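*Asks:* I need the structure of the sequence given here:
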Amino acid sequence: MNKKKILIVLSVIAVAVAAYLYVSLFASNTKFDKDEVYVFVPTGSKYEDVLKIIEPYVKDVDGFKVVAKIRSYDENVFPGRFLFKKGTGSLGLVSALRHNQPLDLAFNNQESLEKLVSRVSSQIEADSLSLMKAIKDPAFMKKNGFNEETVLGMFIPNTYQFKWNTSAEKFRDKMFAEFENFWTEERKAKAKALDMTPVEVITLAAVVHKETVKADERPRVAGVYLNRLKTEMPLQADPTIIFAMRRKANNLDLVIKRVKGREMLGVDSPYNTYVHTGLPPGPIAMPDISAIDAVLNPEKHDYIYFCASVERFGYHDFTASYAEHVENANKYAEWVNKLGIK
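*Replies:* The predicted structure is shown next:
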């Protein structure tokens, strides 16, 4: 074979190799219709596990394996949440599996630790049981000034950035760090001026949060409860009765539309603020920031009583007079009776 033919053959081979490499490295190797999908690789996964995980999204797994071998991914698997974009080649897919994508973990006003860990476990790898165990770890709670009744107060409703493969302990520790960041020197000073700890502020804020959905009314409601605490008057907060009844029934989803009657108002519970003076043992729910700041920045007034208004839906009527309060309460009772609410 002369030199010219050899060059032609070599050129053809080079083109074929180049074409093969291009297809292997850069040509689209995805088979999903969406613009992008997230692939989740659990902690402890092996390379063979990853191949099974990506199979529904990769058109040519053998081609992927060639590139994974070249890039040594088969020996360096990473857990996490990874973004695959439609039309990406094998080289891009292998590269994507090296970049753990953070996510925005959000939780709002969860009413219990059980509901909190259920919501969190639906967003990160850690399951409900491991989250609950980490949060209620006796050593952790004692070190940081919590107990089983108060530890819910550590969680400030918000959106936080996490890696999907975050462990239960790392989630807990970051939430405590966020709790400390939330309690700035200014907030601590305001709590101290009320002769309250941060956990006590949150405990009262949970009651305020449950009493009114109107954020602009919360400082006034907080002022009422602080006035009662100053005079050692029972808080007499209906939301604490509802909480106590739910705990007694072992059903935090129990629907209670009205608080009335001897059975409810006399329920045997440390959360019964009609019977016990002072704050309940811990927060009855997870208050949002507006409720916490309402306690720290209460409206100054002499109101002692308040009752749901029949004229301004969602708001309350306030008074310093017990006689006026009874009048307001009777008006409200008559209104809900007409509505057939029991």
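*Asks:* can we go C-alpha only for contacts and neighbour counts from here?
*Replies:* Noted.
*Asks:* Which helix or strand lies directly C-terminal to the helix or strand harbouring residue 191?
*Replies:* Following DSSP states H and E, one finds residue 191 within helix 185-193. Next helix or strand after helix 185-193 toward the C-terminus (DSSP H and E): helix 198-211.
*Asks:* ok, and what's touching the helix or strand just after that following helix?
*Replies:* Heading C-terminal from helix 198-211, the first helix or strand you meet, by DSSP H and E, is helix 218-230. Contacts of helix 218-230 with the rest of the structure, by CA atoms under 8 Å, 6 or more residues apart in numbering, involve 204-205, 208-209, 211-212, 234-235, 277-278, 290-291, 294-295, 297-306.
*Asks:* Repeat that for stretch 277-285.
*Replies:* By CA under 8 Å, 6+ apart, the surrounding residues in contact with stretch 277-285 are 109-112, 149-150, 152-153, 199-200, 202-207, 210, 229, 232-235, 239-240, 243, 270-273.
*Asks:* one more, for comparison:
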Amino acid sequence: MMIAGKKTYIYIAAGVAALGLLFSVMAYRTFFMSNITGDGSYLYIPHNSGYNQLSDSLEKSGSVKSMRCFKRAAGFEGLENEIKPGMYHLKPGMSNHQIIRIIKRGWQTPVRITLSGNIRNVEKLSSLLSRKIESDSTEILATLKDSTLTDSLGFNPLTFPSMFLPDTYEVYWTVTPKELLLRFKKEYDRFWNRERLEKAVNIGLSPIEVSTLASIVSEESNLKEEQPVIAGVYLNRLRKNIPLQADPTIKFILNDPSVKRILNRHLSINSPFNTYKHAGLPPGPIVIPQKSTIDAVLDYKKHNYIYFCAKPTLDGSHNFAETLAEHNKNARAYQRVISRL
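*Replies:* Predicted coordinates:
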């Protein structure tokens, strides 16, 4: 009888051990085994998304190896009631427990927004931003055109583009348009430190006016060594109350990339941005200038030049002149080359 009892005990113990092992294997497979396919992917969870929408997105993306295991783990961990919106990086090797944890805790992966120096209007800006964050271009554009908001930030609709500085910014996909604008304003204020503000005062311009002039300079030349010289030309004109006569402002008015040459008929267009008709700076930037171009204006080259013209070498560089006669000579040399093309 004692032997039979011992055997029964051994069988029971073995059964319990087997069940324990089976449970451990199932628990490991459900919660801790890697469940991400390939090189991983990004999961986007919009605001107000439910568990079913999340599951459908995962299944359609093919990001997880076993949806059955994921759903089992999600049920045990109560994911359904704790879904946080955001963009999440599902990295290779991640387990269901890790996936669920980052979603429940809202551990988003930041998105990178790069503003370049070729943004000419808020419509293009809103289109660019909408490709990086949850909000669509319509919502973003409405925020960009919110006069109450722009006024509170110290700008008007025409000067507003000067607040945006070309750079790469990290934000969360769920950032609201207003939060994003406040982030750009924070970077703007950081850029305009005491040293730059003092330089702006010394040349008699506000930060917005510096950005406006820099936008023209940036369109005149991509050559970093020439930009301070060109800035000096325009500052000389401003001080002498001579119209800037900047061709880039006419191209801005035309808003037609196909226009290669400015004609006399273009110079009579009625617009506050027409620097042939109106003395002084235009009412706002014609493009978002690079930080380096803003610094080129602040650190402009002092000289007596009033004119400049593209060199006949057609390499993007310019000839500078103090007198109209000298400028006309440079212009004729350039026109001779152009006429042969």
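*Asks:* The helix holding residue 191 of the first structure: average distance to aligned residues in the second structure?
*Replies:* In the superposition with the second structure, the average deviation recorded for helix 185-193 of the first structure is 1.0 Å (mean CA distance after the TM-score superposition for the first structure).
*Asks:* which bit of the second structure covers that helix?
*Replies:* Aligned by TM-score structural alignment, helix 185-193 of the first structure corresponds to residues 194-202 of the second structure.
*Asks:* what's the answer for stretch 76-85 of the first structure, then?
*Replies:* Alignment of stretch 76-85 of the first structure against the second structure: residues 82-91, by TM-score structural alignment.
*Asks:* After alignment, which residue of the first structure pairs with residue 35 of the second structure?
*Replies:* Taking TM-score structural alignment, the alignment pairs residue 35 of the second structure with residue 29 from the first structure.
*Asks:* what's the closest non-adjacent residue to residue 335 of the first structure?
*Replies:* Nearest-residue entry for residue 335 of the first structure: residue 310, 7.0 Å, with adjacent residues in sequence omitted and distances by CA to CA, 6 or more residues apart in numbering.
*Asks:* The aligned partner of the one you found in the second structure: neighbour count?
*Replies:* With TM-score structural alignment as the criterion, the equivalent of residue 310 of the first structure in the second structure is residue 312. Using other CA atoms under 10 Å, residue 312 of the second structure has 19 neighbouring residues.
*Asks:* Residue 332 is in contact with residue 312 of the second structure, correct?
*Replies:* No - using CA atoms under 8 Å, residue 312 of the second structure is not in contact with residue 332, being 9.3 Å away.
*Asks:* Please, where are all the strands along the stretch 1-150 of the second structure?
*Replies:* Ranges of strands in the stretch 1-150 of the second structure, per DSSP state E, counting those that start in this stretch, are 41-45, 86-90, 111-115.
*Asks:* quick one, the last one and strand 86-90 angle?
*Replies:* Taking axes from the mean of the first three to the mean of the last three CA atoms, to 10 degrees, one finds strand 111-115 of the second structure and strand 86-90 inclined to each other by 110 degrees.
*Asks:* The residue nearest to residue 335 of the first structure contacts residue 333, doesn't it?
*Replies:* No - at 9.5 Å, residue 310 of the first structure and residue 333 do not qualify as touching, with contact defined as CA under 8 Å.
*Asks:* Pull the contacting residues for residue 251 of the second structure.
*Replies:* 257, 259, 262.
*Asks:* Identify the residue of the first structure aligned to it.
*Replies:* Aligned counterpart of residue 251 of the second structure in the first structure: residue 242 (TM-score structural alignment).
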